[in-house]
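[1] give the three-dimensional model of this entry:
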Amino acid sequence: MKTARLLVLLLIGLLVMVGGTAAQDDPPPESAPVYDDVPIFTLDYGGVERAYGLYLPSTYDAGTPAPLILALHGRFGSAKALHALSGLAALAEARGALLVYPETYGVFWNDGGHDALERREEPSDDAGFIGAVVRAVQADYAVDADQLFLIGYDSGGVMSYRLACEGVADFAGVAAVSALMWDFLLEACPPEEEASAAPLIILHGWRDPLYPFGGGPIESFGGDLSPVLLPWRMSVGDTLSYWNRLNGCAADPTAESASGALYHDCESGADLAYVGLARGGHDWFHAGDAYQLNRHGIEAMDVIDSFFFERESFALPEETLTDDAPRSWLVYVPPSYDPAQPTPAVVALHGRPGSASGMAAITDLNRVADAEGFIAVYPDGLNNEWNSIGDLIGATEQYPQDDVTFLKRLMDDLSVDLNLDRSRLYVTGFSNGGFMTMRLACSAADTFAAFASVGATFYPWLHTVCRENAPAPILLMHGTDDVSIPFDGVFQRDAAGTLHQVSLDVPGTLDYFVLRSQCQPSGVRSEFPASGATPGVRVFRFDYLGCVDDADVTFYLIVGGGHNWPGVPGVIGEEIAGTVTMDINAGEEIWAFFERHTLN
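    Now for the predicted structure:
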């Protein structure tokens, strides 16, 4: 079938276009269990409106001072995400504690690493803001000043180290989950003789790719800096040694487990505990049969509760060992999230080599989630890539993971704590993540309602699974000047040096999905007005008509565009990204396509 190819190659040409497709009505929401929620408040600090969440336990009594727990979310996260996914509401109810979730201004805490990590945003006075939030809560509620606790997850854990060492408050307990120290904290914190001790518990997976057990430099940093200049992730041993010295603990632990250590009776009176998970990764650790992924038998919330409130009897937990590879992801829940209402979610898959946080930055999808009210999910591929065809080409040793099953199970696990609308789950992907998106369009249309692939083309091996399943709505987007995934398709050399084409070209990819959805040979072509920000680049959209079972096909052709996410400049290096058109925003266009489709 050559229709789609002609529509692309003759985009300026003589196409006969007719009316558009009709939007589907959303089905009525299904009944759902009760999920935890946290109201969001704002506070003007330094002339900037900042946000925080505040959860009051049902037993709160204004006449009885209550413990106050500060909880800091991770990269690209939010107060509502951490509250829902951590289970801390149960701790608050059990202890009658107030839970406060300050939010970043941007995506990173000012943990001392902005210069070292070349973050794109200016640092904020987060320590001052957090102090202002505590004072605001103390002004309105009865707070026990002797029971101020601090919890940080992911980058929130790094910020917790800084707040603790600086002694911004007399914390009764500090917990860092899936975070070790960076070397820049040694400069951000006061000199050791002046730094503050703090009762500290660290929960950490030995297979954490972001904070490896042995530490080390970050793997990529601009491409040309000397390794000695790279920011260094401190090892488990170095992180523990630092806090051992601050807390005045003995060299040998009071108690040990297979992968943990407890230092009690330290000179400062501040205990130190390390709970290691030998098979764990980067995660807020959960236990229980409700979850399918990362089952290690340790519930982070329970461990923190015991260390904070039952320290004299605290015992190191034992891990349930498993051979399953740990998986990781980031979740952003917008402030408009209402757990009483099923909420759509968009899963965004990074390229290769890439990461969840990289995809969040490349797409700026949190901003679209705020505007449109969906949850954004950023999973990590194993070894920074996705297995879209490994099982189809006999490469299971190189790609042993089943990413289709992983992403389906991830939706199940997130549904334990978030009221996801299971009829409105969507997948988008960029580059290697775009290839994986095409695989899911053929293998997971029973879970996801629509798909959008940016900067990727079709692997012919996928046909073996595509032909076995019904077509699904899909949006494709590609630039004609893409140097990473060329418009003419991907070519690779074999061991003998012979060049082979391993993916279809863009017109062939479009042909495949138009044929798969049995669309009519005519459709609607439109050109977007030029914004003036990217001269010489033109953006066309093709909407194909009459596709069976509402399996719509839409194609965005970026003439002069490179390997990038349209509308979000400055994240990918120019040598790869090429020209980033500002005439459209890919995230906004993709959501407009997604919201027309629901899973039957």
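[2] contacts and neighbour counts: CA atoms only from here.
    Fine.
[3] give me the residues contacting stretch 56-68.
    The contact list for stretch 56-68 (C-alpha atoms under 8 Å, 6 or more residues apart in numbering) reads 89, 92-93, 95-100, 141-149.
[4] can you give me the first-to-last residue distance of it?
    Start-to-end span of stretch 56-68 (C-alpha to C-alpha, to the nearest Å) is 10 Å.
[5] pull out the buried positions in it.
    Buried residues in stretch 56-68, counted by 16 or more other C-alpha atoms under 10 Å: Leu56, Pro57, Tyr60, Pro65, Ala66, Pro67, Leu68.
[6] so which of those residues is the closest to Trp232?
    Taking C-alpha to C-alpha as the measure, Trp232 lies nearest Leu68 of the buried residues of stretch 56-68, at 32.9 Å.
[7] this one as well, want them side by side:
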Amino acid sequence: MIKRAIALAAVLAALLTAFAVPAQAASGRYFYGVHAGLAGVRDYHGYVPSTYRPGTPMPLLVALHGCTENSFGFDLLTGFSALAEERGFIVVFPDQSTLANPAQCWNWPLPTNQHRGLGEPSLIAGITQKVRSQYTVDSARIYATGISAGAVMSGILGVTYPDVFAAVAMGAGCEYQCDILAQRDPDEQGRAGWREMGSRARSVPVLVFQGSADPVVPPATAGRVIEQWAQTDDLALDGADDGDIDAVAESVVRGSVPGGRTYTHSVYSGPGQGSVLELYMIDGAGHSYPGGCSCSLYGDPSGPDASGITWDFFLAHPRR
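    Predicted coordinates for the structure are as follows:
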């Protein structure tokens, strides 16, 4: 029975891989691995574009799936491997273990997963370091993104490893030390995030996507994410809570996808930094990945192209 289950899993993985390889990504190559740390073991897969040359630094994107997904499904949903081939970056997709969470959610509510060197953040950081050891990665251009539970974990990575991740993008996530009942002031979580950064504190640029009709993550949560990061980044600038970065947008622009959804794009700036925080509130969108492949249950092709927008945001925000 065990051998049969292993064989079936191998077949399913092969099928998922086949479906997840876009035609335009055929000239690069995929890689697969397993990382073991004190907090457990996690599989991962990734993609190296055809333009990669050893010795020439290339950006790295760490992409985290949501609940009931796996790394292959998230690759298919987002098209990040194809985008990596097109735009010239390495992407790695850590895979949550069903042994750690039967629904394959990243376990962001656990206290051990809120701190550097512990739990799942340490495993993802370990996978990141493993990829860095195998390829020539631009250390100033390492980024993290995710959807839902993966979004929350991406935010945690920004707080726990600000010296590693230059910027993060979050789709339908919540603030650091997420308060589901929204009983705490997000400024409190912002200060907690700054304290967690410690001596590594720096202003981390953050991009947020949220659907206005999301039945899983209340749309108002996006405002809490912005408020948390505004406080964290403000304190990280100079250690003073002086409003250099705040949750008041300097720019609010309406946009639309031809034949698709409308959205509001808000930009929050810092002194001499340009945009630090950005929010896309997408009208009528549910708990889905904006612009994601219709072949996935979580894709919303009528939304703005979250993957392309995310990469543009990341390119504008190397680690300083």
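[8] with distance to Asp305 of structure 1 added, can I get the buried residues of stretch 56-68 of structure 1 in JSON lines?
    Formatted as JSON lines, these follow (distance: C-alpha to C-alpha, whole Å):
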{"residue": "Leu56", "distance to Asp305 of structure 1": "17"}
{"residue": "Pro57", "distance to Asp305 of structure 1": "15"}
{"residue": "Tyr60", "distance to Asp305 of structure 1": "18"}
{"residue": "Pro65", "distance to Asp305 of structure 1": "18"}
{"residue": "Ala66", "distance to Asp305 of structure 1": "15"}
{"residue": "Pro67", "distance to Asp305 of structure 1": "12"}
{"residue": "Leu68", "distance to Asp305 of structure 1": "13"}
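[9] return the closest of those with respect to Leu365 of structure 1.
    Leu56 (30.4 Å).
[10] what does the closest one align to in structure 2?
    The equivalent of Leu56 of structure 1 in structure 2 is Val48 (alignment by TM-score structural alignment).
[11] please, where are all the strands along structure 2?
    Per DSSP state E, structure 2 carries strands over the ranges 29-37, 40-48, 58-64, 90-95, 137-147, 167-171, 206-211, 251-256, 262-270, 274-282, 289-290, 299-300.
[12] which of the ones you listed sits closest to Leu315 of structure 2?
    The closest of those to Leu315 of structure 2 is strand 137-147. By C-alpha to C-alpha, the value is 7.7 Å.
[13] the closest one vs structure 1, average distance?
    When structure 1 is superposed, strand 137-147 of structure 2 averages 0.6 Å from its matched positions, counting by mean C-alpha distance after the TM-score superposition for structure 1.
[14] structure 1: matching residues for that strand?
    Taking TM-score structural alignment, strand 137-147 of structure 2 hits residues 143-153 over in structure 1.
[15] what comes into contact with the matching stretch?
    65-74, 157-160, 170-179, 284, 308.
[16] which parts of it are buried?
    Those would be Val143, Ala145, Gln147, Leu148, Phe149, Leu150, Ile151, Gly152, Tyr153, for stretch 143-153 of structure 1 by 16+ other C-alpha under 10 Å.
[17] ok, back up a step: any idea which of the buried residues of stretch 56-68 of structure 1 is closest to Ile130 of structure 1?
    Nearest to Ile130 of structure 1 among the buried residues of stretch 56-68 of structure 1, with distances taken as C-alpha to C-alpha, is Leu68, at 12.6 Å.
[18] so how far is Asp417 of structure 1 from that closest one?
    Leu68 of structure 1 sits 23 Å away from Asp417 of structure 1, going by C-alpha to C-alpha.
[19] next: Arg207 of structure 1.
    With C-alpha to C-alpha as the criterion, Arg207 of structure 1 and Asp417 of structure 1 are 24 Å apart.
[20] equivalent analysis for Val137 of structure 1, please.
    26 Å.
[21] neighbour count winner among those two?
    For Val137 of structure 1 versus Asp417, the count of surrounding residues by other C-alpha atoms under 10 Å is larger for Asp417: 20 against 15.
[22] the more buried one and His83 touch, don't they?
    No: between Asp417 of structure 1 and His83 no contact is recorded; they are 9.3 Å apart, counting by C-alpha atoms under 8 Å.
[23] what sits in contact with each of those two?
    Among the neighbours of Asp417 of structure 1, those also in contact with His83 (C-alpha under 8 Å, 6+ apart) are Asp36.
[24] which residues in the stretch 151-300 of structure 1 form helices?
    Applying DSSP state H, counting those that start in this stretch to the stretch 151-300 of structure 1 gives helices spanning 155-166, 185-188, 236-247, 300-309.
[25] quick one: the residues in structure 2 that the third one pairs up with.
    Spelled out, it's helix 236-247 of structure 1. Using TM-score structural alignment, helix 236-247 of structure 1 lines up with residues 222-233 of structure 2.
[26] swap in stretch 429-437 of structure 1?
    On structure 2, no counterpart of stretch 429-437 of structure 1 exists by TM-score structural alignment.
[27] and for Ala300 of structure 1, the neighbour number?
    Ala300 of structure 1: 20 neighbours (other C-alpha under 10 Å).
[28] quick one: it from Tyr211 of structure 1, how far?
    For Ala300 of structure 1, the distance to Tyr211 of structure 1 - C-alpha to C-alpha - is 17 Å.
[29] just Ala62 of structure 1 next, same as before
    Following C-alpha to C-alpha, the distance that separates Ala62 of structure 1 from Tyr211 of structure 1 is 41 Å.
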